[in-house]
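> Got a predicted structure here, sequence first:
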Amino acid sequence: MIDTSGDARLDELDTPVDDHFSIAVLVERLDGDQEIAREVAAAFVESSQELLQQLDGAIAAGRADAVRRNAHSIKGAAANIGANALAETAAEIEDAGRDQRLELAERLVPQLHRRIEHVFAVLKDWL
């Protein structure tokens, strides 16, 4: 684990987001480089907002392949920042899209929204 004691703001934000994600884990994944971690986090927020809108639209339109693709992208972005619980939910939606089970994907979307909004909130305070 990295030493975050030198940055009081980072210490305050070093609380679990959703079972697995924390700012400290993100920074550690990037060899302690807070500047790069902030860039990665900002890119995650920006890209994930669009992907989430596309996922919602794909579910509403009944486009299983688009559900699969967008959930896959969210899963990868979440895994890149260490938001494992978010990545797991996105993986479940990806599988549902692959299996043409849009009703399951639709039931999982509220959980995905809650998890992603929680990650966004923590990152917003840090960015």
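Ah, there it is.

> For the rest of this, base every contact and every neighbour count on C-alpha atoms.
Noted.

> Excluding covalently adjacent residues, which one is nearest to the most centrally placed residue in the chain?
Centroid-nearest residue in the chain, with C-alpha atoms, centre = their mean: Ala78, separated by 3.5 Å. Nearest residue to Ala78 in three dimensions, chain neighbours excluded: Ala87, at 5.2 Å (C-alpha to C-alpha, 6 or more residues apart in numbering).

> What of Ala66?
That would be Ala58: by C-alpha to C-alpha, 6+ apart, it lies 5.7 Å from Ala66.

> how deep is the nearest residue to Ala64 once chain neighbours are set aside tucked in, by neighbour count?
What sits nearest to Ala64 in space, not counting adjacent residues and going by C-alpha to C-alpha, 6+ apart, is Gly97, at 4.6 Å. The local packing of Gly97 (other C-alpha atoms under 10 Å) involves 28 other residues.

> before we go on, here's another structure to hold up against the first:
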Amino acid sequence: MHTLRTALLPTLALLVLTAGCSSSGSEGERLLTARQEKYCRQLGVWQKARDAARTAEAEPSGYDEADGLARIALLTVRPLRDESLGDGRTLGEASAQAMNNGDPEAEGRLVEYCADAGFETLTR
């Protein structure tokens, strides 16, 4: 009995350690996915408000709303700001370019990022 326990103890310890590693890895993936979804959702909300503010019948307050939503989106990108977009730019840089400077190329990269993350329906 003692030999069986001695033989099983390292195996059980290894199982516990590997289970902990895989669960923390999947926990990290879940956190990343949640952050991506939150960011892409906020990006879509900003795009919708911005597009509405550009219409002929838009009220001046629409621009203020779009500006406020851009600020929220820029706060939402903080945990993801260093994500690479594959062209030497980060998600944070492209977000600032799109929302602060109206850069359509940067905005296209953001939409592509969201599509690659599986959240293409949240953006325009």
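Good, I have the coordinates. The structure displayed is predicted, hence computed values, not measured ones.

> on that earlier part again, the residue nearest to Ala66 of structure 1 contacts Ala64, doesn't it?
Yes: counting by C-alpha atoms under 8 Å, Ala58 of structure 1 does reach Ala64; the two are 7.1 Å apart.

> Who has more neighbours out of those two?
Neighbour totals were compared for Ala58 of structure 1 and Ala64, and Ala64 leads with 23 against 20 (other C-alpha under 10 Å).

> rewinding a little: gap between the residue nearest to the centre of structure 1 and Ser48 of structure 1?
9 Å (C-alpha to C-alpha, to the nearest Å).

> and the longest helix for structure 2?
helix 2-53 (DSSP state H).

> thinking again about what came up before, please identify the residue in structure 2 that aligns with the residue nearest to Ala64 of structure 1.
Taking TM-score structural alignment, Gly97 of structure 1 has no aligned residue in structure 2.

> Over to Arg114 of structure 1?
By TM-score structural alignment, Arg114 of structure 1 lines up with Gly108.

> helix, strand or coil for its match?
Following DSSP: H, G, I helix; E, B strand; the rest coil, we place Gly108 of structure 2 in the helix state.

> Run a quick neighbour tally on it.
In terms of burial, Gly108 of structure 2 registers 14 neighbours under the definition other C-alpha under 10 Å.

> Just give the nearest non-adjacent residue to the aligned partner of Cys40 of structure 2 in structure 1, would you?
In structure 1, the residue paired with Cys40 of structure 2 is Val45, using TM-score structural alignment. Sequence neighbours aside, Phe120 is the residue nearest to Val45 of structure 1 in space, at 6.4 Å (criterion: C-alpha to C-alpha, 6+ apart).
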